[in-house]
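1. just a sequence and a predicted model for now, questions to come.
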Amino acid sequence: MLTAALAHTNAADAHGRWPAPQRPDLARAVVVARTHYHGLQMAQLAARQWASGGTPEGVEVLGLVLVTDAPGKLPRPLREFAHLVSGGFPRVWEIPWFEEIRCGAPPAPQHPAYRRIEKDLSRVVSGGIPHA
């Protein structure tokens, strides 16, 4: 979903695995997770793996993208869990609820949320945003 929105970049979906870097300076990753309990658990696991050195050598995690899993406000326990998990990443972006994504349509790459992520990632990669 995020890869489709950023199709004009060199983004690629790693299908739940860490990237296998050809060169250490190209091993950048963004973890993407739905905001339901299981998605947040998987993001927490990824943060722990990265923090403990359990990722391939040279992998740099740029941040976490939280994709809203349902319309409406996130229930308090999930908001609190998302806040906790977010602390394990250098930066966090949020994608709002899109009914069309749920139905299988590609996301609208011109949406401000995608544009913000694209702009921030471009600045991070070029050295314009320091690590948190």
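-> Cool, the structure landed. Numbering: from 1, shown residues only.
2. please count neighbours and contacts with C-alpha atoms only from this point.
-> Fine.
3. next helix or strand past the helix or strand hosting residue 83?
-> Counting by DSSP states H and E, the element that carries residue 83 is helix 76-86. Following helix 76-86 in sequence order, the next helix or strand is strand 92-95 (DSSP H and E).
4. ok, residues contacting the helix holding residue 83?
-> 35, 36, 37, 40, 43, 44, 47, 64, 92 (Cα atoms under 8 Å, 6 or more residues apart in numbering).
5. can you map out the helices along this structure?
-> Secondary structure of the chain, counting by DSSP state H: helices at 2-5, 37-51, 76-86, 99-102, 112-125.
6. as JSON lines, these with distance to residue 13 and mean neighbour count would be great.
-> Shown next, in JSON lines, are the helices of the chain (distance: least, Cα to Cα, whole Å; neighbours: other Cα atoms under 10 Å):
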{"stretch": "helix 2-5", "distance to residue 13": "6", "mean neighbour count": "17"}
{"stretch": "helix 37-51", "distance to residue 13": "15", "mean neighbour count": "18"}
{"stretch": "helix 76-86", "distance to residue 13": "21", "mean neighbour count": "15"}
{"stretch": "helix 99-102", "distance to residue 13": "16", "mean neighbour count": "12"}
{"stretch": "helix 112-125", "distance to residue 13": "15", "mean neighbour count": "15"}
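7. nearest to residue 24, out of those?
-> helix 112-125 (13.4 Å; Cα to Cα).
8. by contact count, what packs against the closest one?
-> Helix 112-125 sits against strand 92-95, with contacts defined as 3 or more Cα pairs under 8 Å, 6 or more residues apart in numbering; DSSP states H and E.
9. give me the buried positions along stretch 4-22.
-> Going by neighbour count (16 or more other Cα atoms under 10 Å), the buried part of stretch 4-22 is 5, 6, 18, 19, 20.
10. comparison target below:
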Amino acid sequence: MPSPHRGEPVAWVNAHGGGGASTLSRALGGADLGLRWPEPAQGEPGGVLLVARTHSGGLRAASQALNALRTGDHPPGVHLIAVVLVADAPGRLPGTLGKRVRVMRSAAEIHRVPWIPAWRVGEEPGSLPKAVRALAGLFPAVPGGGVVP
């Protein structure tokens, strides 16, 4: 189901340390807020792309953040656009983790970012995978922001 907030400025928020918000913000634009919710009253974007790795701890942190959003434990004006799950290793997810992603999908729009070897060593890939480029469709281009090759 499409988000009613598509096309608005976004804040990338990590569900846990090292989730990938900084890398995605650099690649696509948007505000990198690290581990904190945005403050729309202070002019920050209220639309959140919640970022987590696909390992057990990352999926647990994403579920906890989704619960915080559900219960209203965030500043006024904050709303989820989507959850962005960044691969923690190459290949398919183990079945137990895949099941957790499917459960999460029942509560939020989920986007998966595949393993990108260049990012692991701090380099930029020659071109971004289609799944990453598709994320740019969730928000407007930011002048001076990331470039989608």
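-> That came through, no problem. All values reported here derive from a predicted model rather than from experimental measurement.
11. before we move on, the earlier item: and which of the buried residues of stretch 4-22 of the first structure is nearest to residue 117 of the first structure?
-> residue 6 (9.1 Å).
12. which one in the second structure is aligned with the closest one?
-> Using TM-score structural alignment, the equivalent of residue 6 of the first structure in the second structure is residue 28.
13. same question for residue 39 of the first structure.
-> With TM-score structural alignment as the criterion, residue 39 of the first structure lines up with residue 58 in the second structure.
14. its match contacts residue 52, doesn't it?
-> Yes - with contact defined as Cα atoms under 8 Å, residue 58 of the second structure counts as touching residue 52 (5.2 Å).
15. OK, contacts around the aligned residue in the first structure for residue 85 of the second structure?
-> Using TM-score structural alignment, the partner of residue 85 of the second structure in the first structure is residue 66. Contact partners of residue 66 of the first structure, counting by Cα under 8 Å, 6+ apart, are 32, 33, 34, 35, 92, 93, 94, 95.
16. neighbours of the second one, how many?
-> In this case it means residue 33 of the first structure. Residues near residue 33 of the first structure, counting by other Cα atoms under 10 Å, number 22.
17. ok, residue 89 of the first structure touching residue 60?
-> No - here residue 89 of the first structure lies out of contact with residue 60, judged by Cα under 8 Å, at a distance of 10.7 Å.
18. okay, the two: which has more neighbours?
-> Per other Cα under 10 Å, whichever of residue 89 of the first structure and residue 60 has more neighbours is residue 89, with 23 against 17.
19. how about that one, nearest residue that isn't a chain neighbour?
-> residue 63 (5.3 Å; Cα to Cα, 6 or more residues apart in numbering).
20. go ahead and confirm that neighbour touches residue 30.
-> Yes - Residue 63 of the first structure is within contact range of residue 30, at 5.2 Å (criterion: Cα under 8 Å).
21. who's more crowded, the two?
-> residue 63 (22 against 19).
22. I would like the residues contacting stretch 87-94 of the second structure, please.
-> Everything outside stretch 87-94 of the second structure that qualifies as a contact, by Cα under 8 Å, 6+ apart, is 53, 54, 55, 112, 113, 114, 115.
23. filter these down to the buried ones.
-> Counted by 16+ other Cα under 10 Å, the contacts of stretch 87-94 of the second structure give 53, 54, 55, 112, 113, 114 as buried.
24. quick one: the second one and residue 83 touch, right?
-> Going back to what we said before, that points to residue 54 of the second structure. No - using Cα under 8 Å, residue 54 of the second structure is not in contact with residue 83; the gap is 11.3 Å.
25. got a markdown table for the contacts of helix 76-86 of the first structure, with distance to residue 77 of the first structure too?
-> What follows is the contacts of helix 76-86 of the first structure, written out as a markdown table (distance: Cα to Cα, whole Å):
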| residue | distance to residue 77 of the first structure |
| --- | --- |
| 35 | 11 |
| 36 | 10 |
| 37 | 9 |
| 40 | 11 |
| 43 | 16 |
| 44 | 15 |
| 47 | 19 |
| 64 | 19 |
| 92 | 19 |
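26. ok, so of these, who is nearest residue 113 of the first structure?
-> Closest to residue 113 of the first structure, out of all of these and judged by Cα to Cα, is residue 92, at 11.8 Å.
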